[in-house]
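Undergrad: Sequence unavailable; structure follows:
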């Protein structure tokens, strides 16, 4: 059975390497058994015993061939946005006799000019990089990038050993990471947790202040039984219910439900999540997307805001919230758009009643230039 008792606190932060967050594989030295893109897939890794390809056993991760030339395998990932990395998860699930024995992580903040030096990625199982690609990459000197995880042993992909967590202590912000495996082998999934540090957009530009790409982060919640509320601020559309926020059912919900005058249900319970916005600003448009939530969407949602001077939010400290979006009915598998005109705020509190889940939250507005 998978052991989740020692999951570190940094996993509560936003994640920047996965596909749904906007992470991207830029380069891989070898993709023979399984392409590197699998390593940043959003789904949980699976194992299909009878599945083979023309190159060998099909594996749900990144797996290189057994190396018969000098060197070791490595790849470069572009993170979803410039961020400070606080921790990583290297999951070796199902790689029991073919996992990479050791790994290390290097990182850099590339300029657009440096990024242009990266070769075009050709994702193809059974392939390896070309000498031309390697020559082009030498200009980036990626082997000299800052080492944020030293050479570290990995464990095999059994339930009790597959989750390899690593804290990172660097406070620098990076756009790209280099993942080294020594000398070859496989990794099922890689997750990179941290804090976004994007450049401030123009004040006249309408931006999603609640997106992880602009630096928003979930700082507290009441319930995340089936899906964490940090999922709803990812930039891409959710692919399944697992990629949204979903709570357990409220145990004290009424035995017989009744409607209020405004059409929402009379409920005794609710669930909430608090988000620190990427930049202080004024929200004008809100989108609540219940895509994939067809029998378990919330009856209603309300959104409140506040402007806090301090950087940290704690649930124990009394906070005065004011209304941005009054309790509003939701429906199944649908985008819901609302207009509003908030004051300058730094945090929002999203409350759903009585329970359930939704896929994505968007809060478009303009940043406040005097208090960025």
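TA: Yep, that arrived. Just so you know, these numbers come straight off a predicted model, no measurement behind them.
Undergrad: From here on, just use CA atoms for contacts and neighbour counts.
TA: OK.
Undergrad: now residue 42: how far from residue 285?
TA: From residue 42 over to residue 285 the distance is 28 Å, taken as Cα to Cα, to the nearest Å.
Undergrad: Likewise for residue 326?
TA: For residue 326, the distance to residue 285 - Cα to Cα - is 13 Å.
Undergrad: Could I get the full set of helices for the stretch 1-150 of the chain?
TA: 112-115, 131-137 (DSSP state H, counting those that start in this stretch).
Undergrad: want to compare, so here's the second one:
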């Protein structure tokens, strides 16, 4: 078998930038069986964090170490069987790390693999040698590369001779994606996959800075466990600074939606984020954003500890191979999801540095396939900011928008979030408009779907706006004495900005899922669909009106689609 030792200096360029770590617990890798781990558990081998010294600490069985350590006097060897995190991978290299094991390190080790997607392999299974028995030294990393395997593997067996300790074991390779509805990952929808997901073959090929967390973390499954498993850069100290990562997609494709997740980043999230994409045969395209990159998301403000969903509007036939995320000026992002459809790249195509736009109707609905489809996202203050405000409390005060003042109230039994939404009325002084609360008892529209489970489409066939007033909807709880027997379960919010022709600009349309603990305020003149509750719900409504008869366009202007026409389609479903 062919293999080579790799100096530590070559790790970044040879393995880190070209492969995915497929044995990390962060990807779901796990220990299936072990011959002996008397002193230290084999599960330590797969930990994300480096091994640490535990000198002077003792447990029931002896001195403690961060790693796998078997008992002494084994006549031949010890072994451990590891299930890879991704479904399978083409392997390219390994890191056998004996950090802090000195005098009790494993003197030698070997690595073998097996492809067994439907059965759990055992020590008696037929294993394929990948790295022969090689010597190991104390307190050091041992890097090895092999020619990329021509067949994928699902499991690895690490053997140490005859016994001792290994701190960490890391296997690197190219993930072999399993495309199809039966294998969907975080947030995937029917016909739409996360092209950047690690399990779909996405890889981080470049990061400008990784002081507190590597770029590859952006592509991991799930949302992680703390601030340590995202991508975070050091604080910048110069004007105009920015950091960026480049992601090679698992397959060339058309990008339709992104999710920029800042979970756990509460005081260190970026001030802004922008995205570019390119179609390039290079592993790492030009680092100069002016050379061939297409802007797919202009600079956008993000908030702390939340999802930020954005629909991407580029020409439908445009195919990309890489995405570049720029954060301004620095900070941390937990995950980047790039949803779209796979497409075979056309060798003759080249990217333009000028963003391509899709033609979207701004005034006239259509019954054709050109009707835009937007995905409903969880309602957040930052996402809804172009259209109005969100009124809510927060489980952690640090999650409130920075411009919101929070004080103690009611004898320190409450926290008050000040001025989340300020009602406005721009009616002429002599109009007779009155600001007042009213109550809406809302029923779901006929055929309206439910939250959770399979996704479904809602066809929006109307718009309304209030030209002279804000309008706030506050869901009310359940009450058997005059109220509803069950509380609300939130509502679907569909909004659009006004266009140049004083009609809804459908290219700006967004959809949000508001929870039962969130109230919303539509800004003056913002186009929106009427209330869309998922279950019968009572809403308190604060607005200004001239008339209570619903006959004044100054109070509410409504546009209805013609029979058979649709303004916009909204994809609704469980959002992870």
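TA: Everything's here; your move. Treat the numbers as computed from the prediction; the structure is a model and nothing was measured.
Undergrad: right, and the helices of the stretch 1-150 of the first structure - which one's nearest residue 170 of the first structure?
TA: Residue 170 of the first structure lies closest to helix 112-115 among the helices of the stretch 1-150 of the first structure, at 22.0 Å (Cα to Cα).
Undergrad: and that closest one, which residues are buried?
TA: Within helix 112-115 of the first structure, no residue counts as buried by 16 or more other Cα atoms under 10 Å.
Undergrad: Can you report how many residues lie near residue 342 of the second structure?
TA: By other Cα atoms under 10 Å, 21 other residues sit near residue 342 of the second structure.
Undergrad: Just give me the match in the first structure for it.
TA: Here residue 342 of the second structure is matched to residue 367 in the first structure, going by TM-score structural alignment.
Undergrad: How about its match, nearest residue that isn't a chain neighbour?
TA: Nearest non-adjacent residue to residue 367 of the first structure, counting by Cα to Cα, 6 or more residues apart in numbering: residue 281, 4.0 Å away.
Undergrad: right, and residue 339 of the second structure touches residue 194 too?
TA: Yes. With contact defined as Cα atoms under 8 Å, residue 339 of the second structure reaches residue 194; the gap is 4.3 Å.
Undergrad: Those two - which one has more neighbours?
TA: Set residue 339 of the second structure next to residue 194 and count neighbours by other Cα under 10 Å: residue 194 wins out with 31 against 25.
Undergrad: which residue in the first structure lines up with that one?
TA: Matched by TM-score structural alignment, residue 194 of the second structure corresponds to residue 208 in the first structure.
Undergrad: And for its match, nearest residue in space, chain neighbours not counted?
TA: Looking at residue 208 of the first structure with Cα to Cα, 6+ apart, the closest residue is residue 364, at 4.3 Å.
Undergrad: Average offset of the helix or strand encompassing the one you found relative to the second structure?
TA: According to DSSP states H and E, residue 364 of the first structure maps onto strand 360-367. Here the mean offset of strand 360-367 of the first structure against the second structure after fitting is 1.8 Å, by mean Cα distance after the TM-score superposition for the first structure.
Undergrad: Map residue 172 of the second structure across to the first structure for me.
TA: For residue 172 of the second structure, the aligned position in the first structure is residue 193, judged by TM-score structural alignment.
Undergrad: burial count for the aligned residue in the first structure for residue 90 of the second structure?
TA: Matched by TM-score structural alignment, residue 90 of the second structure corresponds to residue 84 in the first structure. For residue 84 of the first structure, the neighbour count with other Cα under 10 Å is 20.
Undergrad: Enumerate every residue touching residue 84 of the first structure.
TA: Residue 84 of the first structure makes contact with 170-174, 194-197, according to Cα atoms under 8 Å, 6 or more residues apart in numbering.
Undergrad: Only whichever of the residues you listed are buried, select them in PyMOL.
TA: Typed into PyMOL, the next command selects the buried ones out of those (criterion: 16+ other Cα under 10 Å):
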select buried, resi 173+174+194+195+196+197
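Undergrad: Reformat the contacts of residue 84 of the first structure as a markdown table; add distance to residue 20 of the first structure and secondary structure.
TA: As requested, those are exported to a markdown table (distance: Cα to Cα, whole Å; DSSP: H, G, I helix; E, B strand; the rest coil):
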| residue | distance to residue 20 of the first structure | secondary structure |
| --- | --- | --- |
| 170 | 25 | coil |
| 171 | 25 | coil |
| 172 | 24 | coil |
| 173 | 21 | strand |
| 174 | 19 | strand |
| 194 | 16 | strand |
| 195 | 16 | strand |
| 196 | 15 | strand |
| 197 | 18 | coil |
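Undergrad: want to try TSV for the contacts of residue 84 of the first structure, with distance to residue 24 of the first structure as columns?
TA: Converted to TSV, the contacts of residue 84 of the first structure look like this (distance: Cα to Cα, whole Å):
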residue	distance to residue 24 of the first structure
170	22
171	22
172	20
173	17
174	14
194	16
195	18
196	16
197	18
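Undergrad: Tell me the one of the contacts of residue 84 of the first structure nearest residue 335 of the first structure?
TA: Nearest to residue 335 of the first structure, judged by Cα to Cα, of the contacts of residue 84 of the first structure is residue 196 at 26.2 Å.
Undergrad: thought the residue nearest to residue 208 of the first structure was touching residue 207?
TA: Yes. Residue 364 of the first structure lies in contact with residue 207 (Cα under 8 Å); the separation is 5.2 Å.
Undergrad: ranges for the helices of the second structure?
TA: With DSSP state H, the ranges of helices along the second structure come out as 11, 381-384.
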